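J.: quick check, what structure comes out for this input:
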Amino acid sequence: MSRQPRAFRLDDPNVASGSVVVTDEPFDAIEAADAIVVPMAEKRRAPWLGVLISALSGLLVLGLGLAVEKLIVDLYAVAPWLGWVALALTALAVLAFLALIGREVRGIWREQAIERLRAAAVDALAVKDHKGAKAIVSELLNLYGSRASAVPGSARLMNAMEEIIDADDRLAMAERELLAPLDAQAKRAIAGAAKQVSLVTAVSPRAIVDVAFVIFAAVRLLRTLARIYGGRPGFFGFLRLAKAAFNHLAVTGGMAVGDSVLQQVLGLGLAARISAKLGEGVLNGLMTARFGLAALSVCRPLPFIKEEAPKIGDVAGELVSRTEAAAS
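T.: Alright, predicted model coming up:
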């Protein structure tokens, strides 16, 4: 059972005699923060499955290489210039393939760097690590160094680097100067996606159109949020981010039925007082907004420290207000 806080005067005889012992309690408030950091789930893939996929991929590459080599030889036998054209096209295809591989590797590396920053910030806040906080701010400045125009607070943060000592204040200033403008962009992107999903679902004639557009909007929203916060995911990097976003969504309570906006929609029965199609559109828009908030949490390089984590009402409150107006 936790003890209530108490105050002591320096001239108190109990303090002077040493009968009062002051102990530091662990800093665990960050663990209960709304924007909880959800680590990537470890891969639990059977080793033989990896061996099978690697072997089949190797055979496929060998077969493709032999087929291309035979094609080049046959074309060269027909006309030498055709063989040279085929060889040039093959070299161009190999170059494009290597460029795609490089982009995937860079995207995954950048995502991992953002995840490491977020985890390091949680650790630095927990133990009041001043040096660690300073290193995190330096990495953030490097991450957004090429986006000085989009993040105008970089100069102010660099000037105040040596003046701030406390780890919490240092990271809070980095959050305010670097991430607050990006948070505003992210919330606008989530609100726009939620409105589009709500509108398309309300007017689409078939359910398959609803499902297809919801998936398309979620994919586009996740890519947009990743780019806003400095990530550049390729195909596999995007799959990795999507998995992390769904993990975060599951950990933080799925649709967050305790949120006041969803209580307003489901509890007051607004969907029952208007057309079923419009109510379905509003609910799909809220679900898209909820996914967007989960994606924001996994794309953001810092946990929410002093800034308040956005909620459903911040990005999709307009949907409910319009629904209430239509119902009344």
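
J.: hey, let's count contacts and neighbours off CA atoms from now on
T.: Will do.

J.: so which helix or strand takes in residue 292?
T.: Using DSSP states H and E, residue 292 sits within helix 276-299.

J.: helices or strands up against that helix?
T.: When contacts are defined as 3 or more C-alpha pairs under 8 Å, 6 or more residues apart in numbering; DSSP states H and E, helix 276-299 packs onto helix 80-127, helix 180-203, helix 207-228, helix 235-251, helix 270-273, helix 312-327.

J.: rerun at 10 Å
T.: helix 80-127, helix 180-203, helix 207-228, helix 235-251, helix 260-267, helix 270-273, helix 312-327 (3 or more C-alpha pairs under 10 Å, 6 or more residues apart in numbering; DSSP states H and E).

J.: also this sequence, please, to line up against the first:
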Amino acid sequence: MANDPKKPRAFRLSDIAAEETGTREAPRAPVLIEPAKDPYEAEAEALLEPAPAEAEEAAIEIAQKKGLGRRWLLSWAGVFWSALSGLVLLGVGVWVNALIDDLFARAPALGVVGLVLAGLCVLALLVMGAREFAGVARQRRIAELHAGFAQAREADDYARARSLVAELGALYVARPETAQARDHLRELSHDIVDGRDLIDIAERTLVQPLDLVARREIAEAAKRVSVVTAIAPRAIIDVIFVAAQAVRLIRLISTIYGGRPGMIGFLKVLRSIGAHIAITGGMAAGDTLVQQVLGHGIAARLSAKLGEGVLNGMLTTRVGLSAMAVCRPMPYAAGKAPGVKDVAPFLFSKGEPKG
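T.: Next up, the predicted model:
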């Protein structure tokens, strides 16, 4: 039992220190450990390093082979349409010149009348072109305001927010119904020092009243479409009426928010609305909407024609909501973007549309 290794023993710390001094190795020189480099930092440094001359020449050669090194001002399609437009204009000019010459040959008075009419046509064309240009420029200004408000609110930039609010007030300076809201907003812009709060107040004061007008117009258009679809005897009448109401609604909503779309401006707005509908899922209104219309909807139970009217009303409402999102001078921040059920609840029940 005396040699049992499990039995506790007593020892001194000085004895252990003496044993370690006899077996300790000579001290080594300090080793410098180089810190490991972050792989992302190494990748960034590699990107910043200049590429070798051989690699740069190879890249230029590949770009030239693929046609990336040179840019054409016009493609062949552009050349074709430009040449065709020039030929059409030249033919019209020759025809007008020949017509006026013929009128002068018949009677000088007829020639003068033809010349005056031709001048009026040119003048009207110039005025229409100027209005188209002004409409496109105004719509671009609204789109820039929309993007600027989103960036300023995200960054909480007070200086940028105050400048944008001033531009927003100038956009509606010719609208008498916005005078009180603009004056109130001008006073608040000197007292509020937070950019995000200033943008939210501008949305509640100046833009949300316009939202109510746009929502009312959308609800009325959806009601007209649903009623006409339900009573129309031919499907072609439904298609024509729905398309006409959609065009009218887009123009009306653009005008409510300050736009003045001509033909070119309307096409640009229509393209933006199509892109917005494609991004947001088109007619995807959720499983609840589909069940209301197809499964549990009263209209779908009563008549297939009434069901088509509900669907066309939903389509019109969806187009109107996309037009609101595109034509609105600022994104939804202080309030939630409305849905189909918020604007046109009568499509799902017997309630009246909300204003």
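
J.: what's the TM-score for these two chains?
T.: After superposition, the two chains reach a TM-score (TM-score structural alignment, normalised by the length of structure 1) of 0.81; 279 aligned residues with a C-alpha RMSD of 1.7 Å.

J.: which one in structure 2 is aligned with residue 133 of structure 1?
T.: By TM-score structural alignment, residue 133 of structure 1 lines up with residue 161 in structure 2.

J.: ok, now how distant is that match from residue 320 of structure 2?
T.: Distance of residue 161 of structure 2 to residue 320 of structure 2, given as C-alpha to C-alpha, to the nearest Å: 28 Å.

J.: tell me which element residue 284 of structure 2 falls in.
T.: Applying DSSP H and E, one finds residue 284 of structure 2 in no helix or strand.

J.: now do the contacts for the aligned partner of it in structure 1.
T.: For residue 284 of structure 2, the aligned residue in structure 1 is residue 256 (criterion: TM-score structural alignment). Counting by C-alpha atoms under 10 Å, 6 or more residues apart in numbering, residue 256 of structure 1 touches 249-250, 262-263, 287, 290, 311-312.

J.: recalculate using a threshold of 7 Å.
T.: Residues near residue 256 of structure 1 by C-alpha atoms under 7 Å, 6 or more residues apart in numbering: none.

J.: what residue of structure 1 matches up with residue 203 of structure 2?
T.: Using TM-score structural alignment, residue 203 of structure 2 sits opposite residue 175 in structure 1.

J.: assign that match to helix, strand or coil.
T.: Under DSSP: H, G, I helix; E, B strand; the rest coil, the three-state class of residue 175 of structure 1 is helix.

J.: got a list of what it touches?
T.: If you count contacts by C-alpha under 7 Å, 6+ apart, residue 175 of structure 1 has none.

J.: quick one on the thing from earlier: hmm, residue 197 and the match of residue 133 of structure 1 touching each other?
T.: No. Using C-alpha atoms under 7 Å, residue 161 of structure 2 is not in contact with residue 197; the gap is 9.4 Å.

J.: between those two, which one's more packed in?
T.: residue 161 (26 against 17; other C-alpha atoms under 10 Å).

J.: what is the burial count for the counterpart of residue 138 of structure 2 in structure 1?
T.: With TM-score structural alignment as the matching criterion, the partner of residue 138 of structure 2 in structure 1 is residue 110. A count of nearby residues for residue 110 of structure 1, using other C-alpha under 10 Å, gives 18.

J.: quick one: contacts for residue 110 of structure 1?
T.: residue 231.

J.: repeat for the one 4 residues further on
T.: Contact criterion C-alpha under 7 Å, 6+ apart gives residue 301 as the residues in contact with residue 114 of structure 1.

J.: any idea how far it is from residue 299 of structure 1?
T.: Going from residue 114 of structure 1 to residue 299 of structure 1 by C-alpha to C-alpha gives 7 Å.

J.: next one: residue 219 of structure 1
T.: 14 Å.

J.: comparing those two, which residue is more hemmed in?
T.: A side-by-side neighbour count of residue 219 of structure 1 and residue 299, using other C-alpha under 10 Å, places residue 299 first with 25 against 14.

J.: that one -> structure 2?
T.: Aligned counterpart of residue 299 of structure 1 in structure 2: residue 327 (TM-score structural alignment).

J.: not counting its neighbours along the chain, what's nearest that match?
T.: Sequence neighbours aside, residue 254 is the residue nearest to residue 327 of structure 2 in space, at 5.5 Å (criterion: C-alpha to C-alpha, 6 or more residues apart in numbering).

J.: what about that neighbour, how many neighbours?
T.: 21.

J.: try the one 4 residues further on
T.: Using other C-alpha under 10 Å, the number of residues around residue 258 of structure 2 comes to 21.

J.: contacting residues for it?
T.: 171-172.

J.: correct me, but the residue nearest to residue 327 of structure 2 touches residue 326?
T.: No. Contact criterion C-alpha under 7 Å: residue 254 of structure 2 and residue 326 do not qualify, at 8.7 Å.

J.: how much space between the match of residue 138 of structure 2 and residue 119 of structure 1?
T.: 14 Å.

J.: for residue 305 of structure 1, find the nearest of the helices and strands packed on helix 276-299 of structure 1.
T.: Closest approach to residue 305 of structure 1 among those (C-alpha to C-alpha): helix 80-127, 9.1 Å.

J.: just give me the mean distance for that closest one relative to structure 2.
T.: Taking mean C-alpha distance after the TM-score superposition for structure 1, the mean distance separating helix 80-127 of structure 1 from the aligned residues in structure 2 is 0.8 Å.

J.: can you check stretch 277-287 of structure 1 too?
T.: For stretch 277-287 of structure 1, the mean deviation from structure 2 after alignment is 0.9 Å (mean C-alpha distance after the TM-score superposition for structure 1).

J.: got the contact list for that stretch?
T.: Against stretch 277-287 of structure 1 from outside (C-alpha under 7 Å, 6+ apart): 194-195, 197-199, 201-202, 255, 271, 316, 319.
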